[in-house]
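Chemist: after the sequence you'll find the predicted model.
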Amino acid sequence: MTYLAVGLTLLGAVCFAAASVLQHHAVTTTEDPAAHPAGTASSRVLAGRHLLAIVRRRRWLQGAGIAAAGSLLHAVALLLAPLRVVQPIGVLAVPLAVLLSAGRARERPSSGVLLGSAVTMAGVVAFVAVSAGSATTRTPTATGTLVAGLLAGGVVVLLSAAGLARHGRGPLRCLALAAAGAVAYGLLSALVRVAARAAAGAGILSPLVLGCAAGALLAFLAGAWLVQHAYHAGAPEIVIACLTVGDPLVAVGLGAALLGEGSTTSVTEWVGLGVAAAAAAAGVLMLAHQHPEAVSARAGRDPAPVSRA
């Protein structure tokens, strides 16, 4: 079952990479129907009419469909294997998004972008390698699940506020919003796994399962809203890198707290996990710093063509 879960997660990563490029293109090329002649560069939040115009675009709908397929594959994988094995494999979406974005713009990725992607991949691959050998699972509790959900929700609110406080577009705004979306999706993954374990013991209509379903729906909606704003603020590679790093770290942390998936992990392994997580985070920051949009912004020029990929 673990091998099947890994295979499904790999297919999901391909879906997420393709969806990110398609939706980013739709978000960044759709004009705000209510925009003033001077434009809306200072807008912090996508207006309702603007969002409606975006979601009607054919490319956005294609991306949404592909993302839904990836989410379904990922959800099935979570039913078959522990969070610590499944979640980090999605890092493959990072290089795929880089290649797809560069191919769409008919430009070669810069060495800085490639290095940032490579460091991110290496960090998460190491995270998977250390995690896989010590992943165990226990039955979750309703109180623990509620507390963990509230804490994760608080982090989402703080990161969202930090991102929305900044005007216009830019890598820092993109990072904050994408990170908030990653925490929301990490919570979503954890709740799916908790619900699966609870349903096996107490039944699918138990209060814990129903509560997890409600929380998962809320986390999904919040994550989707934040990711669209992140696409509007920056490049798809930055967004997908944040998601593939933040999502598994949050999910693994919640899995350890709620399901005991870290109960057999030694101190040495925890140190290795910390180093791998730090490397992955450094890779995301490097990618955000070296991406053509960030380089163009520092030089005071318009974003490079790759930003429309």
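Modeler: All right, it came through fine. Numbers count the residues shown, from 1 in each chain.

Chemist: rest of the way, CA atoms for contacts and neighbours
Modeler: Noted.

Chemist: residue nearest the centroid of the protein?
Modeler: residue 243 (2.0 Å; C-alpha atoms, centre = their mean).

Chemist: I figured that residue hits residue 182, correct?
Modeler: Yes. Checked against C-alpha atoms under 8 Å, the pair residue 243 and residue 182 is within contact range at 4.6 Å.

Chemist: where does the residue nearest to the centre of the chain fall, secondary structure wise?
Modeler: Applying DSSP states H and E as the criterion places residue 243 in helix 236-259.

Chemist: where do the helices sit along the stretch 101-250 of the chain?
Modeler: In chain order, the stretch 101-250 of the chain shows helices spanning 111-132, 142-164, 171-202, 207-233, 236-259, with DSSP state H, counting those that start in this stretch as the criterion.

Chemist: just name the most buried of those helices.
Modeler: By mean neighbour count, with neighbours taken as mean count of other C-alpha atoms under 10 Å, helix 236-259 ranks first of those at a mean of 27.

Chemist: what angle sits between that helix and helix 111-132?
Modeler: Between the axis of helix 236-259 and that of helix 111-132 there is an angle of 20 degrees, by axes from the mean of the first three to the mean of the last three C-alpha atoms, to 10 degrees.

Chemist: may I see the buried residues of the helix or strand containing residue 72?
Modeler: Using DSSP H and E, the secondary-structure element containing residue 72 is helix 58-80. Neighbour-count burial for helix 58-80 flags 59-61, 63-64, 66-71, 73-80 (criterion: 16 or more other C-alpha atoms under 10 Å).

Chemist: how far does stretch 272-287 sit from the chain's center?
Modeler: Taking C-alpha atoms, centre = their mean, to the nearest Å, the mean C-alpha location of stretch 272-287 is offset from the chain mean by 15 Å.

Chemist: got a list of contacts for it?
Modeler: Contacts made with stretch 272-287 from outside it, assessed by C-alpha atoms under 8 Å, 6 or more residues apart in numbering, are listed as 112-124, 126-127, 130-131, 237-238, 241-242, 245, 249.

Chemist: list the buried residues for it?
Modeler: Within stretch 272-287, the residues that count as buried by 16+ other C-alpha under 10 Å are 272-273, 276-287.

Chemist: from the residues you listed, pick the one nearest residue 100.
Modeler: Within these, the smallest distance to residue 100 is 15.5 Å, found for residue 287 (C-alpha to C-alpha).

Chemist: and the comparison structure, right after this:
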Amino acid sequence: MDHTLAVALAALGAVLFGLAALRQQVAVLATVTGPRTGLGRLRAFWRLARQPAWLLGAAQGLAGGLAHVAALALAPITLVQPVGVLAVPVTVVASAWAAHRRPTPGQVLGSVLSVGGIAALTVLLLLPATQPVVLPRPLVLGAVVLAATVLTATAALTGGLGGPLLRCATLAAGSAVLFGLVSVLVRLAGQLISSGAVTGQLPLLTVCGLAIVVALPVGLWAMQTAYLTGSAHVVLCCLTLVDPVTAVAAGRLLLHDGVALSGPLLLAAAGCAVVASSGVVLLARAYPADASAAPRPGS
């Protein structure tokens, strides 16, 4: 029952996050003007705090994040994290509705593939029993998060290299890596607290808290910067591909967290992931890479 509730919470979080992404990109493009690289752009982002549209999107994103955290407290990362791909078809429907148009056949097919693949993967991952979490070394955990944070902050500060699509994908991928790692940290902290091991594992819990405080703001900053460079759909597509891969891989390598899949189930799960990823890629190709050409609500 807990795992079913976890999937429902993860799906709710994905819906809220998808709606927040569209709303925030519109606010970013309307507010952050002038220099788009360096400290000038960093200062410009402070003006977003006074924009009601961005604040509403931030509130939606926060609510989605809280739902996702609750899901991680109830189920393994391998089950919860892939559900986030549902944010992509949500943006397709919301963008088409706001622009008073119908989604194209490619967008519909991409949505069906992504939702269908994730639905099948979720059913498969609900079947096996879960494995206990193994506690990592605090220094190893901190080093991994710090390295990813520094690289992502550098990309956000410089604006990335290459054309709009490459810059957008790089920034979105960096933020996705950090979001995936934050999910692992939340999962680990939740396990420590629920098991009553806070006193005995205080150094590890401290590293988790500090890493979340450092990595999450940098990930959010990189995501907002990506909105300036490319469309919200491209950003979300990168997020929903890289985030679960990072979270599942880091969860497996650092925590040994997940479900015990047999050979046939593992192959079936991999096939479902390929189907869902194909849908996400198809959706990404259906939208312009440049933020100035991206569809906006109300347009």
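Modeler: Sure, I can see it. Computed from a prediction, not measured in an experiment: that's the story for all the values here.

Chemist: quick one: TM-score?
Modeler: Once superposed, the chains reach a TM-score of 0.84 (TM-score structural alignment, normalised by the length of structure 2), with 293 aligned residues with a C-alpha RMSD of 2.9 Å.

Chemist: residue in structure 2 paired with the residue nearest to the centre of structure 1?
Modeler: Aligned against structure 2 by TM-score structural alignment, residue 243 of structure 1 finds its counterpart in residue 239.

Chemist: again with residue 59 of structure 1
Modeler: When structure 2 is aligned by TM-score structural alignment, residue 59 of structure 1 is paired with residue 53.

Chemist: also residue 281 of structure 1?
Modeler: In structure 2, the residue matched to residue 281 of structure 1 (TM-score structural alignment) is residue 277.

Chemist: what does residue 104 of structure 1 give?
Modeler: Structural alignment places residue 104 of structure 1 opposite residue 98 in structure 2 (criterion: TM-score structural alignment).

Chemist: so the nearest residue to its match once chain neighbours are set aside, which of the three states?
Modeler: Leaving aside its chain neighbours, residue 98 of structure 2 sits nearest to residue 297 (4.6 Å; criterion: C-alpha to C-alpha, 6 or more residues apart in numbering). Assigned state for residue 297 of structure 2: coil (three-state reduction, DSSP: H, G, I helix; E, B strand; the rest coil).

Chemist: do you know how far residue 280 of structure 2 is from residue 31 of structure 2?
Modeler: Remark: distance between residue 280 of structure 2 and residue 31 of structure 2 (C-alpha to C-alpha, to the nearest Å) = 29 Å.

Chemist: what of residue 54 of structure 2?
Modeler: In this view, residue 54 of structure 2 and residue 31 of structure 2 are 9 Å apart by C-alpha to C-alpha.

Chemist: try residue 135 of structure 2
Modeler: 43 Å.

Chemist: what about the helices of the stretch 101-250 of structure 1, which gets the closest to residue 13 of structure 1?
Modeler: Within the helices of the stretch 101-250 of structure 1, the stretch nearest residue 13 of structure 1 is helix 236-259; the backing value is 9.1 Å (C-alpha to C-alpha).

Chemist: mind giving me the packing neighbours of that closest one?
Modeler: Using 3 or more C-alpha pairs under 8 Å, 6 or more residues apart in numbering; DSSP states H and E as the contact definition, the elements that helix 236-259 of structure 1 packs against are helix 2-29, helix 83-86, helix 93-105, helix 111-132, helix 142-164, helix 171-202, helix 207-233, helix 267-290.

Chemist: go with 6 Å
Modeler: helix 2-29, helix 93-105, helix 171-202 (3 or more C-alpha pairs under 6 Å, 6 or more residues apart in numbering; DSSP states H and E).

Chemist: report the buried residues of the second one.
Modeler: Yep, that's helix 93-105 of structure 1 we're talking about. Residues of helix 93-105 of structure 1 classed as buried: 93, 94, 95, 96, 97, 98, 99, 100, 101, 102, 105 (neighbour count, 16+ other C-alpha under 10 Å).

Chemist: the helix holding residue 243 of structure 1 vs structure 2, mean deviation?
Modeler: By mean C-alpha distance after the TM-score superposition for structure 1, the fitted helix 236-259 of structure 1 averages 2.1 Å away from its aligned residues in structure 2.

Chemist: who touches that helix?
Modeler: Outside of helix 236-259 of structure 1, the residues that reach it under the criterion C-alpha atoms under 6 Å, 6 or more residues apart in numbering are 20-21, 24, 83-84, 87-88, 90-91, 94, 97-98, 137-138, 140, 178-179, 182-183, 185-186, 190, 261-262, 284, 288.

Chemist: equivalent analysis for stretch 103-117 of structure 1, please.
Modeler: Taking contacts as C-alpha under 6 Å, 6+ apart, the residues outside stretch 103-117 of structure 1 that touch it are 95, 102, 283, 286, 287, 290, 291, 306, 309.

Chemist: can you rerun that using 10 Å?
Modeler: Applying C-alpha atoms under 10 Å, 6 or more residues apart in numbering, the external contacts of stretch 103-117 of structure 1 come out as 21, 91-102, 118, 120-122, 237-238, 241, 279-292, 304-309.

Chemist: from one end of it to the other, what's the distance?
Modeler: Per C-alpha to C-alpha, the first residue of stretch 103-117 of structure 1 is 16 Å away from its last.

Chemist: ditto for stretch 195-211 of structure 2
Modeler: 21 Å.

Chemist: and stretch 158-172 of structure 1, by the same measure?
Modeler: Length of stretch 158-172 of structure 1, first residue to last, C-alpha to C-alpha: 14 Å.
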